[in-house]
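>>> Can you look at this prediction? I've put the sequence above it.
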Amino acid sequence: MYRISDIKTRELLRNFSDWIQYEKGLAKGTADAYLGDLQRFFHQSSATALSLSTQDLRAYLSELGRAKKEPSYLARVVSSFRAFFDYLVRVEKVRMDNPASEISKPKLPKRMPETITTDEVQRVIRCAFTESRRNDRTRNWALMSWLYSSGMRVSEVAAMNVRDLKYESGLPRSLKVIGKGNKERLVYVSENAGKALRQWLDERSTLHGDLTPDKRSDAVWVHRRHGSLERLKTRAIQHICERCGNYANLPFRLHPHMMRHTFATAAIRNGAQLHAVKDALGHESLATTGIYLHADASDLEKLAESLPNVIC
């Protein structure tokens, strides 16, 4: 916990935290990151929310740079200060200027999304069933199938409720998802993912009892902890994903976001429209989804082979 000496600054930070979560609809993780950036600065600075200048902020960023902080972290710090002082100007109306508006974010290197191959996906999903403990194997199999087939964020998967599932021909094939910024979207999955989830729901009912929403938990993904039924948290799903990757002998650590990247890349490679992938992922703009339009070695080889055969 950071102790900030200026009472007014503490009050404004609390108000800002509430505003970005409940009024702006930012994800809790993003809101917490912004607040943490601001609290760290004001904890060690003599500047206050009302007195901070552009020079103060530049000096702080230079200090972070000397401490070898990553450009992505520095960019987020700038975003945190921009958002906070924009709030003070527009909402609280306690400042006339935004001292962060003149500061540019560092350029970030473009990173290709990490994906796994179709063969690796098949191995991971198969091993989720064959290598997991008996009471967990159907759940893990359905979970990994759903992660790949839906492209959902791990936090969205953890938040899934039985009552939100939509059925087609007896299979759970879609649901409404509340994503970043409290934006709602509809997500569809493949028939195989629907079959896997139906099998898990049937087994879940046998293992853990009635699934109706008026019971203690309506969560899709659950486990027993100290005798009580609990929703699988994001961290638990990350651990399951990592274990399934180990079962499949992947030479790297598998994480849920890699499954999301793989879903998007595979969808585009198989002819899905960029707009459809954008909506499925819950992206704000096509520019974000455009990172999946990358070429791999096989694409480049096909491109070379497609050229007219001329003698050099």
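Nice, thanks for sending it over. Fair warning: this is a prediction, and the values are worked out from it, not measured in the lab.
>>> okay, CA-based contacts and neighbour counts for the rest of this
Noted.
>>> Just give me the longest strand of the protein.
strand 171-178 (DSSP state E).
>>> Now the helix or strand following it: buried residues?
Sequence order places strand 184-188 as the next helix or strand after strand 171-178, per DSSP states H and E. By neighbour count with 16 or more other C-alpha atoms under 10 Å, strand 184-188 contains the buried residues Val187, Tyr188.
>>> buried ones in whichever helix or strand comes after strand 184-188?
Moving toward the C-terminus from strand 184-188, the next helix or strand (DSSP H and E) is helix 191-208. Using 16+ other C-alpha under 10 Å as the test for burial, helix 191-208 gives Ala193, Gly194, Lys195, Ala196, Leu197, Arg198, Gln199, Trp200, Leu201, Arg204.
>>> Report the inter-axis angle for helix 191-208 versus strand 184-188.
100 degrees (axes from the mean of the first three to the mean of the last three C-alpha atoms, to 10 degrees).
>>> Against which helices or strands is the next helix or strand after helix 191-208 packed?
Following helix 191-208 in sequence order, the next helix or strand is strand 222-225 (DSSP H and E). Other helices and strands packing on strand 222-225, by 3 or more C-alpha pairs under 8 Å, 6 or more residues apart in numbering; DSSP states H and E, are strand 228-231.
>>> Which other helices and strands does the strand it packs on contact?
strand 222-225.
>>> how far does the strand it packs on sit from the chain's center?
With C-alpha atoms, centre = their mean, to the nearest Å as the basis, strand 222-225 stands 23 Å off its chain's centre.
>>> and what of stretch 202-218?
27 Å.
>>> do stretch 176-188 as well
The answer for stretch 176-188 is 12 Å, by C-alpha atoms, centre = their mean.
>>> Straight-line length of it, end to end?
9 Å (C-alpha to C-alpha, to the nearest Å).
>>> Check it against this one:
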Amino acid sequence: MLIEAFLDYLRYERNYSDKTIKEYGTDIAQFRIFVQGEDTEFKPSEVQSGMVREWIISLMDQGLASSSVNRKLSSLRSFYKFLLKRGEVKVDPLRKITGPKKNKPLPVFVKEVDMDKLLDETDFGEGFAGCRDRLIIETFYATGIRLSELIGLTDGDIDLIASTIKVTGKRNKQRIIPFGEELKKSLTEYFNIRSETVPVKANAFFIKENGEKLSKGLVYNIVKKNLSKVVTTKKRSPHVLRHTFATTMLNNEAELGAVKELLGHSSLAATEIYTHTTFEELKKVYKQAHPRA
């Protein structure tokens, strides 16, 4: 039988493990039953692409993850390559078949009420460090900039008169991000306290008390420590605040194209993931509020 010959080939010529061979055998047997039943002789040459697609759909309908479906397709591809090599089939029915895409996890973000609690009610400590740490959180949340972009800011990038920040993103691409009165007030306060505390002329906007530029690790820890005060999620990083900015903007009816430009995304597809996040939030609200949900 062709399936047995294929499994022998995997065992003796490819030296696959018994576990892997068993998985291949199970996958191909399942496909055989799907297309021709248990009692009918399996004829791989009669299989067409449409049958493979129907099998994929049936597997997805059963609730199998994309990774599991793709693994089964991989088994079937190997089987048909073996058959082509032996001349048992003339056409590979999987040659134009693509497996289901893996589901990307939705971005983790902080709810607006928790961000308000963090920025309005949380004690960041006195003096320069407390002012700086709070401003770091607020800047991430108000602008959506990346960690590397925040560290790279200089005094010249901050325009308090125009209320804009010039950001240098990936591939040295620059963009201008506007900000509101609240962030302007915080930036002004930081400028003043920094000039009093740090006598050395700094090259970077966000610095340590000795005038040195902040490291990525230090900023990451500042964000993680302070987000821990209001959320219990595992992810508490600067990127979570970037996700929070985008989600908050869309939840408050900002246009997708505008959010794309503010984030510095090269394509709209990268920004669209946040529309899924906002829709998931709508579903939660619906289920909580509607008596028939």
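That came in fine, so what should we check first? Just so it is clear, the model here is predicted, and its values are computed rather than measured.
>>> Would you mind reporting the TM-score between them?
Here the superposed chains carry a TM-score of 0.59, computed using TM-score structural alignment, normalised by the length of structure 2; 196 aligned residues with a C-alpha RMSD of 3.1 Å.
>>> Dump the buried residues of helix 191-208 of structure 1 into TSV; add distance to Asn135 of structure 1 as well.
Output for these, formatted as TSV (distance: C-alpha to C-alpha, whole Å):
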residue	distance to Asn135 of structure 1
Ala193	19
Gly194	20
Lys195	18
Ala196	15
Leu197	15
Arg198	16
Gln199	13
Trp200	10
Leu201	13
Arg204	9
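>>> now, the most widely separated pair of the residues you listed?
Distance extremes for these: the farthest pair is Ala193 and Arg204 at 16.0 Å, using C-alpha to C-alpha.
>>> picking that back up, which of the buried residues of helix 191-208 of structure 1 lies closest to Pro251 of structure 1?
Closest to Pro251 of structure 1, out of all of the buried residues of helix 191-208 of structure 1 and judged by C-alpha to C-alpha, is Ala193, at 25.3 Å.
>>> counterpart of the closest one in structure 2?
The equivalent of Ala193 of structure 1 in structure 2 is Leu183 (alignment by TM-score structural alignment).
>>> Now for that match: which residues touch it?
For Leu183 of structure 2, the contacting residues are Leu135, Glu138, Thr139, Ala142, by C-alpha atoms under 8 Å, 6 or more residues apart in numbering.
>>> What is the aligned counterpart of the third one in structure 1?
Okay, so that is Thr139 of structure 2. Going residue by residue (TM-score structural alignment), Thr139 of structure 2 aligns to Trp146.
>>> Tell me how many other residues crowd its match.
By the measure other C-alpha atoms under 10 Å, the count of residues near Trp146 of structure 1 is 24.
>>> give the contact list for it.
Val189, Ala193, Gly194, Leu197 are the contacts of Trp146 of structure 1 under C-alpha under 8 Å, 6+ apart.
>>> Once you drop chain neighbours, what's closest to Lys233 of structure 1?
Distances taken as C-alpha to C-alpha, 6 or more residues apart in numbering put Ala158 closest to Lys233 of structure 1, at 5.8 Å, once the chain neighbours are dropped.
>>> burial measure for that neighbour, as a count.
21.
>>> counterpart of it in structure 2?
By TM-score structural alignment, Ala158 of structure 1 lines up with Ile151.
>>> Any figure for the gap between that match and His243 of structure 2?
18 Å.
>>> what does Lys19 of structure 2 give?
Lys19 of structure 2 is 41 Å from His243 of structure 2, by C-alpha to C-alpha.
>>> swap in Arg194 of structure 2?
From Arg194 of structure 2 to His243 of structure 2 the distance is 29 Å (C-alpha to C-alpha).
>>> ditto for Lys234 of structure 2
15 Å.
>>> Which parts of structure 2 are helices?
Taking DSSP state H to define them, one finds helices in structure 2 at 2-8, 18-36, 49-61, 66-86, 112-121, 127-143, 147-151, 181-197, 216-227, 238-251, 256-263, 268-289.
>>> nearest to Ile158 of structure 2, of these?
Ile158 of structure 2 lies closest, by C-alpha to C-alpha, to one member of the helices of structure 2: helix 181-197, at 8.7 Å.
>>> Just name the most buried of the helices of structure 2.
helix 238-251 (a mean of 23; mean count of other C-alpha atoms under 10 Å).
>>> compared with structure 1, how much does it deviate?
Compared with structure 1 after fitting, helix 238-251 of structure 2 deviates on average by 0.5 Å (mean C-alpha distance after the TM-score superposition for structure 1).
>>> Which part of structure 1 matches that helix?
Using TM-score structural alignment, helix 238-251 of structure 2 pairs with 256-269 in structure 1.
>>> so how far is Asn252 of structure 2 from the aligned partner of Ala287 of structure 1 in structure 2?
Here Ala287 of structure 1 is matched to Ala269 in structure 2, going by TM-score structural alignment. Distance of Ala269 of structure 2 to Asn252 of structure 2, computed by C-alpha to C-alpha: 20 Å.
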